[in-house]
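Trainee: Give me coordinates for this.
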Amino acid sequence: MPHRNGPDAQARTSSTSFRTSSRMWPWLARPRPVSIGSSVNTPNDLQEEKYEEPARAHGTVHSGVGWCKPEVVPAAADLQRAAAVLNAGKKVALLVGAGALDATDEVIAIADRLGAGAAKALLGKTVLPDDLPWVTGAIGLLGTEPSWKMMNECDTLLMIGSGFPYAEFLPKEGHARGVQVDLAPDMLGLRYPMEVNLVGDSALTLRALLPLLEQKIEVTWRDDIAGWNRAWWKLLEERAMQPATPVNPQRVAWELSPRLPADAIITSDSGSCANWYARDLRMKRGMMASLSGGLASMGAAVPYAIAAKFAHPKRPVIALVGDGAMQMNNMAELITVAKYWQQWDDPRWICCVFNNGDLNEVTWEQRVIEGDPKFDASQQIPDVPYHRFAEMIGLRGIYCDNPDELGAAWERSLASDRPVVLEVKTDPEVPPLPPHITFKNAANFAKALVKGDPSEGGAIVGAVKQVLAAIMPEHKGR
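Mentor: Got it, this is the predicted structure:
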C-alpha cells in the first residue's frame, strides 16, 4: 500500500485494503483477512488523532458498513448441460474439497442419485463421513487405493469445490467426461478438461442440479467401490498392526480413530504424520479437521489446534505433529496453551508427537522420488523429551513406546483434566506408501539403497513388510 499521512488518509488506506481483500471472496466465500498490524501500518500517534468525515467533494473516498455474501447459482441452461453429462455416465466419480464443507447433505443426495462414489481432497476430509460405503477417502500421494481405482475406472468425473493439483491421480484425459462446480472461476477446468464448468456456491448449485438428474438403478459400480473399501480398511489395519521399532506410526492413528469423540476437531502437521491422518482416521459426521493443505507448511498443527479450541471451547481438539515440526515452533506454542487452557469449557486438548528423530517425509521423498539415500546431516534431529516439557509448564505429559499400550494412552489423554502432550516413540523406517507404487518409485528406492543409505537395513525391512501386506494371498483379487 502507498504511504499516507493524517487520520483521513489512514481511513482511506484501511478501507481500500478491505475493499481489495473482498475482491478475492470466491476463494473461501468470504473476504480474505487483512492484517492491520502488517499490511496496513498505523502509527500509534495517528491512532490517537481526531478523525472527521471528509467533506463532500470530487474524489472523496468513504468507508462502507459491511459486505454481504451473494448467492451464486449457475444459469439454468448451464445446469441442464451439466445434468446431460452426468445422466449419461454409468460410472460416476465425485471429488470433493474444502469448497464443499458446507454442502454435505447436497453432496450425499447427488451421489445417491447418480449411484456415484466419492473421493475427498485433503482439505475436504470432513465433507463426507467415512462410514458411507461409497466414500473412498483421500486421494493423491496421501490417498487410498480405492480412490486410485475409482478414478482410473470411472467414465464421468464431478469435481466439487476442489483445486486438487495432482492430475496424475485423476482420470486419464479422454477417459472420462467432466463437470466442475466452484465458486472461484479461475479454478474451473484447471486440473482436468471439463465439458461443463459451473460457477456457483457448492450447496446452492447442487440443490439446483439435483432435480435435473435421473435416478441410477444399476448398483454394480457402487458394489465394486464398497468391495475395494472393505479390502482397503482391512489392509490398513494389517499394516498398522505390523511390528516396528518400537512403535508403528500408523498404529498411533489407527488406535485413535475408534476412540475419537463424535464432536472432535483434528489438526495435522505436514510430514509423514499427515499420511496417517489422511488414511487411518475415519471421520464421522459432525467432526472438523484441517491442516496446511495449500502450502504444506510445517508448524501449523498446534496453532490450528489452539485456534480451534478458542473457536469451539466445548469441543475436544487433537493435533498430530511430527517431531521436526514440534521443534520448529509447535513446542513453543504449548506455552500459549498453558496460559489459556483454564478458560476453556472443556479441557480436552491433545498434542500427539510422533517422535522418530527424523524429518521423515522428506527422507522418504528423497529415496522414492529422487533415488537419493537418506542424508543424516539434514534429516536427523535431536531427541527431545516433549512430554516432560509439557509437565514443566503445567500440562500433562504421557509417553508411550509400547504399541500394546497405545490404546490406553489415548484413553488417558482423552480423559485428562488438562491439556496433554502424548509423545509416542515411532519407527522412522515405516514408509508412507503412495496408493499406487510405480516401477519408477521402486527403481528409485533401490537406487537410494545402492548409493548407501545409512538406514538401509531398516528401510528395506519396513518397505517390504508394507508392500507384502498388499500382495499376500488373502488380498489377491481385491
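Trainee: contacts and neighbour counts: CA atoms only from here.
Mentor: Fine.
Trainee: just checking, Cys352 touches Ala325?
Mentor: No - the pair Cys352 / Ala325 is not scored as a contact, 11.8 Å apart, by C-alpha atoms under 8 Å.
Trainee: Which one of those two is surrounded by more residues?
Mentor: Cys352 (29 against 22; other C-alpha atoms under 10 Å).
Trainee: Please name the residues that touch that one.
Mentor: By C-alpha atoms under 8 Å, 6 or more residues apart in numbering, Cys352 lies in contact with Ile318, Ala319, Leu320, Val321, Val421, Leu422, Glu423, Val424.
Trainee: Report the secondary structure state of the first one.
Mentor: I take that to be Ile318. Secondary structure, DSSP: H, G, I helix; E, B strand; the rest coil: Ile318 is strand.
Trainee: Surely it and Pro347 touch.
Mentor: No - in terms of C-alpha under 8 Å, Ile318 does not count as a neighbour of Pro347; the distance is 11.5 Å.
Trainee: To check against the first, give me the structure of this:
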Amino acid sequence: MMPEMSGGELVVEYAIREQVPYVIGLSGHSLLPFLEAVYQRQDRITHMMVRHEHVATCLADGYYRASGRPLLVYLHLGPGLANGLNGIATAALDSSAMVIVTGNTWQRHYGRNASQETSRFFDAEQASLLRPLVKRSWAVQRIESLPEILHKAFKTAVSGRPGPVHIDLSLTIQAERADLEVPDPSLHRVPGRQRGDAEQILRAAELLAGARRPVIVCGSGAKMSGASPEVLALAEHLAAPVGCAHRGKGVIPEDHPLALGLVGAEARLYANKLVAEADVVLAVGMRFTEPDTSSWQPGAPFQIPPSRLIHIDIDPDELARYYPTEVSIWADAKAAVGEMLAAVKARRPAAVAFRQDPRIQELDRARAAWLRSIEEAQGSDAQPIRPERLMKELREAIPREAAVFVDTGKVKNWAYQQFPAYGPDTFYIGIGWTAMGHAPAAALGVKLARPDQPVVAFVGDGSFQMVPWTLSTAVDYDIPVTTVVFNDMAYGAVRDIQKAEYEEHYISVDVAMEKTGARFNPDFAQLAELYGARGFRVEKPAELGPVLREAMGCGRPSVVDVLIDREVRFPVAKQRAFRHLPRY
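Mentor: Take a look at the predicted model:
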C-alpha cells in the first residue's frame, strides 16, 4: 500500500504518473486541499496560474492539439467553472482532450445554500452545466472510488474521438485521507490504432482504383492521427486532388500541385467545383459540418449522389450521418488510409503521372487565375489596409514551419482562403463552438507544447477586447506568442451579412461612440505594453512586413494592432443557409 494520502494528493500523484506536464487554473476556496497537494509536488509537475479561467481551458485545448497530451485543469466551484465553459465547449466540438477538476463544497453542506453552491434542482450540482460538453463527468462520493475514476477519466479523454472529461471533487474528498494504491496508467490504456474492416478497405480500394475523377477531403481526424504522409501518397498515386475541411487545413502543403485548400463556404470557387464534379469522394476524419458543406447545399462542394462517398472516421456516429455512403470505415485515419493505399497499389500498380494529368493541369490554371484576381488587392497601398494585403504580408513574414492559431469572425474567413498552410502542425482553429477570443489563449498552449516553433495568433478586434487579460499569462510565464489584431472597429463577419442581405441596416456591429458616431477602440499596442508585452501599431501597408518580423523576433509576448478596411467584404464561395432566413 502507498502511504496514506488525501484525495487532493491522489489526484496530483496520478497526474504525475500520467506524465501530465502542467496543472493550470485559478484558485478558489473550493480547491484549497487540492492546491496544497499541487504545492507539495511542484518538483514533479509545473503549476500555472491564469488571471481568468477562460485562459486555462483554451490553453489546455491548444496544448492537446499540438501535443496529443491532455493537461489537468482545475476550476473553482460555480463562477470558475462558468468562466471556463467556452474553452471546454471548443475542445468538445473540435475533439480535443483535457481533464477538468472542479472544486465543490463540503459534502455535509450539500443542499444548505453553501457559498456558491447551486441547489435549486440538485444539491451541489455542477455536472449539468457540462453535460453537453464533456465525454463523461464523475462526482466523487467516496475517496475509495477516486483511483478508479482517475484512470477512467484519462483513458476516456484520449480514447476514440478525444474530448474533455470532468471530475467533481468536494472539499470532503479533497481533504479526506486513506490508504489507497495509485493506479499504474500503463495498465489502463488502449494502445495501438483501430483498424478498419478488411472487407470495407478492399471495397474502398476498388472504388478508388476504378475512379476517373477521385477527390480526397480531410478533416482534423486526418491531422490528429498523423495521416498526412499516407494521404499524400494515395493522392499522388491516384492523381486525386486533396481538399480540406475547416479543421483539416494544412493536411498537405497548400503549394503542392494536388492541394485544393479549403472546401465549403469560404473556399475558392474552383475547389468547390472540382469536388462537386468528383465521381468518388474519399472523406478522411471529417464530419461534414455546416461550414464544410455550405449548410449542406448540393454542389457546395458535395454532390452526393451522384458522387460515391467513402468515409473514414474514428467516431462511428459520424459515418453515413448526412449523405448516402457507399463505404463506411470505422477506423483510425492513418491506419485506414495506409491499408487503402496498399490495396489500391495491388489493383493499380502504376501511379498516375499527376503533373501531366489534364484535370490537375486544369486545377493549376484555375489556381493561377484565382491568384491573379487578387493580385491588385494584395499589392494595394490603400489606408486603412486592405485585408488581402495583410494576408500576403503575414504569409511572407511568418516562417513556413511556424504555427498560427486563428480566431473566429471575419479573420478566419481571410485566413482560410488567403493564408496557405504548409503542414498539419502549422494551422489551428476553434471552429465547432467558434467562441470569440479562443485563439490568443490556445496559441499559448501550442507554444508550450512546441517551444521551438514560432507561434502566431490571428484575432479580430472584437474578440481581442473580450480576452486582453490573456496577455497576463503570456507575460507571467514568458510565452513569446505574437498576436495580430485585425482591427476594423467592427464585428465584421455579421456586418458583412447586414451589408449584403439587410440593406446596410447596421445594428450591434459597429464599434463607435453613441453620441458622435466616431469609431473608437483602445490602442491595443499601448494596452499590450501596459500588460508588460511588446506592442506595435500598423496603419501603413509598407510597415507591415518589418513590424511583423520585429514582433516575432523580439523573444517576448507581443501584439501587432493592424488597422484594416472594414468595408472590404470577404469573397464568399457559396451563400450559407442563414442568409436566406426570413427577416423577422
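Trainee: still on that earlier bit, who has more neighbours, Ile318 and Pro347 of the first structure?
Mentor: Ile318 (31 against 22).
Trainee: Now do the more buried one against Lys50 of the first structure, distance only.
Mentor: Noted for Ile318 of the first structure: a distance of 47 Å to Lys50 of the first structure, by C-alpha to C-alpha, to the nearest Å.
Trainee: cool, and Glu405 of the first structure?
Mentor: 64 Å.
Trainee: quick one: which of these two has more around it?
Mentor: Glu405 (12 against 9).
Trainee: what's the matching residue for the more buried one over in the second structure?
Mentor: Matched to the second structure by TM-score structural alignment, Glu405 of the first structure sits across from Glu543.
Trainee: I'd assumed Gly322 was in contact with Cys273 of the first structure.
Mentor: Yes - with contacts defined as C-alpha under 8 Å, Cys273 of the first structure counts as touching Gly322 at a distance of 6.1 Å.
Trainee: which residues do the two both contact?
Mentor: Counting by C-alpha under 8 Å, 6+ apart, the shared contacts of Cys273 of the first structure and Gly322 are Phe354.
Trainee: So between those two, which is more surrounded?
Mentor: Gly322 (30 against 24).
Trainee: Quick check: closest non-adjacent residue to the more buried one.
Mentor: Excluding the flanking residues, the one nearest Gly322 of the first structure by C-alpha to C-alpha, 6 or more residues apart in numbering is Phe354, at 4.8 Å.
Trainee: That neighbour pairs with which position in the second structure?
Mentor: Checking TM-score structural alignment: Phe354 of the first structure goes with Phe486.
Trainee: Give me the mean distance between the one helix or strand that match maps to and the first structure.
Mentor: Assigned by DSSP states H and E, Phe486 of the second structure falls within strand 482-487. Mean deviation of strand 482-487 of the second structure relative to the first structure after superposition (mean C-alpha distance after the TM-score superposition for the first structure): 0.7 Å.
Trainee: After that strand, which helix or strand is next?
Mentor: Downstream of strand 482-487 of the second structure, the next assigned helix or strand under DSSP H and E is helix 492-501.
Trainee: for that following helix, which positions count as buried?
Mentor: For helix 492-501 of the second structure, the neighbour count (16 or more other C-alpha atoms under 10 Å) marks Gly492, Ala493, Arg495, Asp496, Ile497, Gln498 as buried.
Trainee: now stretch 231-242 of the first structure
Mentor: So, applying 16+ other C-alpha under 10 Å, buried residues of stretch 231-242 of the first structure: Ala231, Trp232, Trp233, Leu235, Leu236, Glu237, Arg239, Ala240, Met241, Gln242.
Trainee: Also stretch 323-337 of the first structure?
Mentor: So, applying 16+ other C-alpha under 10 Å, buried residues of stretch 323-337 of the first structure: Asp323, Gly324, Ala325, Met326, Gln327, Asn329, Asn330, Met331, Leu334, Val337.
Trainee: List the contacts of the one in the second structure that sits across from the fourth one in the alignment.
Mentor: I take that to be Met326 of the first structure. Under the alignment defined by TM-score structural alignment, Met326 of the first structure corresponds to Phe464 in the second structure. Going by C-alpha under 8 Å, 6+ apart, Phe464 of the second structure touches Gly437, Pro440, Val485.
Trainee: how does it look with 7 Å?
Mentor: Taking C-alpha atoms under 7 Å, 6 or more residues apart in numbering, we find Phe464 of the second structure in contact with Gly437.
Trainee: Mind checking what secondary structure it has?
Mentor: Assignment for Phe464 of the second structure (three-state DSSP): helix.
Trainee: The one 10 residues further on too?
Mentor: Local secondary structure at Ala474 of the second structure is given as helix here, using three-state DSSP.
Trainee: aligned partner of it in the first structure?
Mentor: Under TM-score structural alignment, Ala474 of the second structure pairs with Val337 in the first structure.
Trainee: Around the residue lying closest to its match once chain neighbours are set aside, how many other residues sit close by?
Mentor: Residue nearest to Val337 of the first structure in three dimensions, not counting chain neighbours: Ile306, with 7.0 Å by C-alpha to C-alpha, 6+ apart. When counting by other C-alpha under 10 Å, one arrives at 23 neighbours for Ile306 of the first structure.
Trainee: Same question for Asp488 of the second structure.
Mentor: Neighbours around Asp488 of the second structure, by other C-alpha under 10 Å: 25.
Trainee: still on that earlier bit, now render the buried residues of helix 492-501 of the second structure as JSON lines, adding distance to Ala335 of the second structure.
Mentor: Shown next, in JSON lines, are these (distance: C-alpha to C-alpha, whole Å):
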{"residue": "Gly492", "distance to Ala335 of the second structure": "41"}
{"residue": "Ala493", "distance to Ala335 of the second structure": "39"}
{"residue": "Arg495", "distance to Ala335 of the second structure": "44"}
{"residue": "Asp496", "distance to Ala335 of the second structure": "42"}
{"residue": "Ile497", "distance to Ala335 of the second structure": "42"}
{"residue": "Gln498", "distance to Ala335 of the second structure": "46"}
